[in-house]
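J.: whatever this is, show me its structure:
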Amino acid sequence: MPLYPLPRNLRAIFLSNIISTTLWFCCLGRFSVLLPLLGRRFLPVAIADFFHVLSTLPLITFFVVNLLGRNNHKASDFWGFFNGIRMVWICYGVIYPHPKIAKHGSYLVLLVTWCIQNMIDSAYHAFKVKTRSSPMWLIRLHYCHFIVTVPISMISEMILIFLSGHYEKNLVYDLFLDACLLLYIPVSFFFFKHLLERKDEKYNKYLEKRRLIRSADTWFVASQGRDHLRTLAEIIK
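T.: Down below sits the predicted model:
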């Protein structure tokens, strides 16, 4: 893949995606090393602070991309903002005030899911900015991983919100948590629908374009072969 020189704004976006990919990978690696050593109940103590700081990266990247890399904004940009705000709120508004709930298995499931999906997405965007393309396997992962990761992460988040409500003493915030829990299913449905539409719009069109290019290349090679055979036949005659 060719590497293109980048202006300062795209250089900043590329750097933010590289940093994000590296940090999410480090978090997943740290989880893999510490889980056998500490066990499920003690692992959150060793990894929670690092993981919670990483939860701010999607929101920071959203603002970096929209301030430096885009002139025209679309309504679908809301979902990127929603995803970033949701992650920060889950860590600092749901888990951080009540650290006991981090001992539940859903917390570790959430950690692994977020690490995987954000590592894939930031790696894809880093390739996209620097080379204007990405490896086929990474494109497939970027546009299709949500089919597995989003339902798992949403269920884990709902469990943690439910557990947080048991420890919350502020009545107003407890009611807010209950309202969020009720809204999670319909909002998750629309978020999932948005990702499906994005897949149909970009990934499926990319596959169709790739198929047409391959068909054109095959036709060109075949036509060149026929011309070569005709030339040989004329020489033999």
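
J.: C-alpha only now, for contacts and for neighbours.
T.: Will do.

J.: okay, helices next: where are they in this protein?
T.: Under the criterion DSSP state H, helices of the chain are mapped to 8-38, 43-54, 57-68, 77-89, 105-131, 136-144, 146-167, 171-198, 204-236.

J.: pick the most buried one from those.
T.: helix 105-131 (a mean of 20; mean count of other CA atoms under 10 Å).

J.: how far off centre is it?
T.: Chain-centre distance of helix 105-131: 5 Å, with CA atoms, centre = their mean, to the nearest Å.

J.: here is the second sequence; please produce its structure so I can put it next to the first one:
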Amino acid sequence: MQRIHIIEDDPEISSLLSSYLDARNFQCVVSESAEVAYRRGNVLFDLLIVDLMLPGESGLDFCKKVRATSRIPIIILSAVKGDTERIIGLELGADDYMEKPFNPRELLARINALLRRTGPGERSATTGKLTFDGWLLDLTNEQLHAPGNLLVPLSTREYAVLSILVHASPNPVSRDELAQLLIGHDIEPGDRRIDILVSRLRKKITDVDSRAQFIRTVRNQGYKFCSEIETSSGASRDLKSNL
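T.: Presented below is the predicted three-dimensional model:
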């Protein structure tokens, strides 16, 4: 099932759109701002639908930062009429642009056309390298290296958890949010799948270095990545540019 990230602050539009796409065999996750979307990253999504008029950072700035490190397909939705915003959006890296109000069937046709043109590897491709305490997270190859360039083998979901927590840093990510991103739905209070997954990831890291306590539990909030993150060159990095 292909996954779509809807970045839209109008709850009526996002609810109608996600319900329409869910009924057509897509899984949708909604973020009400660019800041929330950055925390979720794009590693688990096949396509982004982005509103331009977002609270805080604009949809145009969001698209520009995403495109700097990822080839994931982007469709812009905008209530702004005219060619100027459309041209700017396409120049900043969006693959398509639709004005509001829009026909859901036309949007669906454009989504399917984009997904047909891009393979799964292209959609999820994120580039760059991040370092923390001598460790290296290779976003291009989806690999984690311990000090000494030792490769730490991670499953797809273990890598996804690490990527989500790193991009959310310094904010914690709740179990429910991790479940939505990794499983596609909420989990029951007694469901331990997310905790077990995080525990396996922690063990793989601490088996290499017992001092590497990067992932911490935050009471009543979830999990948090706790280490200063830098680029491999040593300069501090704005993780928003590495969505």
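
J.: list the TM-score for the superposed pair.
T.: Overlay of the two chains. TM-score (TM-score structural alignment, normalised by the length of the first structure): 0.28; 104 aligned residues with a CA RMSD of 5.4 Å.

J.: who touches the closest residue to V112 of the first structure other than its chain neighbours in this structure?
T.: Closest residue in space to V112 of the first structure, ignoring its immediate chain neighbours: L28 at 6.6 Å, by CA to CA, 6 or more residues apart in numbering. Contacts for L28 of the first structure (CA atoms under 8 Å, 6 or more residues apart in numbering) come out as V112, C115, I116.

J.: reformat those as a markdown table; add distance to V65 of the first structure.
T.: Written out in a markdown table, the entries for the contacts of L28 of the first structure read as follows (distance: CA to CA, whole Å):
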| residue | distance to V65 of the first structure |
| --- | --- |
| V112 | 25 |
| C115 | 20 |
| I116 | 21 |
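
J.: just name the closest of those residues to E208 of the first structure, please.
T.: I116 (27.1 Å; CA to CA).

J.: relative to L59 of the first structure, which of the contacts of L28 of the first structure is nearest.
T.: Using CA to CA, the contacts of L28 of the first structure come closest to L59 of the first structure at C115, 14.8 Å.

J.: C26 of the first structure versus the closest one, what's the distance?
T.: Between C115 of the first structure and C26 of the first structure the distance, using CA to CA, to the nearest Å, works out to 9 Å.

J.: ditto for F51 of the first structure
T.: In this structure, F51 of the first structure lies at 10 Å from C26 of the first structure, with CA to CA as the measure.

J.: now swap in F189 of the first structure and tell me
T.: Computed as CA to CA, the F189 of the first structure to C26 of the first structure distance reads 31 Å.

J.: other SSEs contacting the longest helix belonging to the second structure?
T.: Of all the elements of type helix in the second structure, the one with the most residues (DSSP H) is helix 193-208. When contacts are defined as 3 or more CA pairs under 8 Å, 6 or more residues apart in numbering; DSSP states H and E, helix 193-208 of the second structure packs onto helix 156-168, helix 175-182.

J.: orientation of that helix relative to helix 156-168 in degrees?
T.: Interaxial angle, helix 193-208 of the second structure versus helix 156-168 (axes from the mean of the first three to the mean of the last three CA atoms, to 10 degrees): 90 degrees.

J.: moving C-terminal of helix 193-208 of the second structure, what's the next helix or strand?
T.: Helices and strands here follow DSSP states H and E; after helix 193-208 of the second structure, the next one along the chain is strand 215-218.

J.: can you map out the helices along the second structure?
T.: 11-22, 34-40, 59-69, 83-91, 104-117, 120-124, 156-168, 175-182, 193-208.

J.: ok, D96 of the second structure - contacts?
T.: For D96 of the second structure, the contacting residues are I74, I75, I76, L90, R110, by CA under 8 Å, 6+ apart.

J.: quick check: the last one vs A37 of the second structure, distance?
T.: Between R110 of the second structure and A37 of the second structure the distance is 22 Å, computed by CA to CA.

J.: between these two, which has more neighbouring residues?
T.: A37 (22 against 17; other CA atoms under 10 Å).

J.: need the contact list for the residue lying closest to S106 of the first structure once chain neighbours are set aside.
T.: Spatially, and ignoring its direct neighbours in sequence, S106 of the first structure is nearest to S156 (5.0 Å; CA to CA, 6+ apart). With contacts defined as CA under 8 Å, 6+ apart, the neighbours of S156 of the first structure are S106, Y107, V109, L110.

J.: quick check: A168 of the second structure vs V161 of the second structure, distance?
T.: Counting by CA to CA, the gap from A168 of the second structure to V161 of the second structure is 11 Å.

J.: which residues touch L138 of the first structure?
T.: Remark: with contacts taken as CA under 8 Å, 6+ apart, L138 of the first structure is in contact with I120, Y124.

J.: hmm, back to that, which of the helices of the second structure sits closest to H5 of the second structure?
T.: Of all these, it is helix 34-40 that lies closest to H5 of the second structure, at 8.2 Å by CA to CA.

J.: counting contacts, what elements does that closest one pack onto?
T.: Packed next to helix 34-40 of the second structure, using 3+ CA pairs under 8 Å, 6+ apart, are helix 156-168.

J.: mind giving me the packing neighbours of the helix it packs on?
T.: Contact partners of helix 156-168 of the second structure among helices and strands, from 3+ CA pairs under 8 Å, 6+ apart: helix 34-40, helix 175-182, helix 193-208, strand 222-225.

J.: next, format these as TSV and append distance to K65 of the second structure.
T.: Formatted as TSV, the entries for these read as follows, by distance: least, CA to CA, whole Å:
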stretch	distance to K65 of the second structure
helix 34-40	10
helix 175-182	21
helix 193-208	28
strand 222-225	22
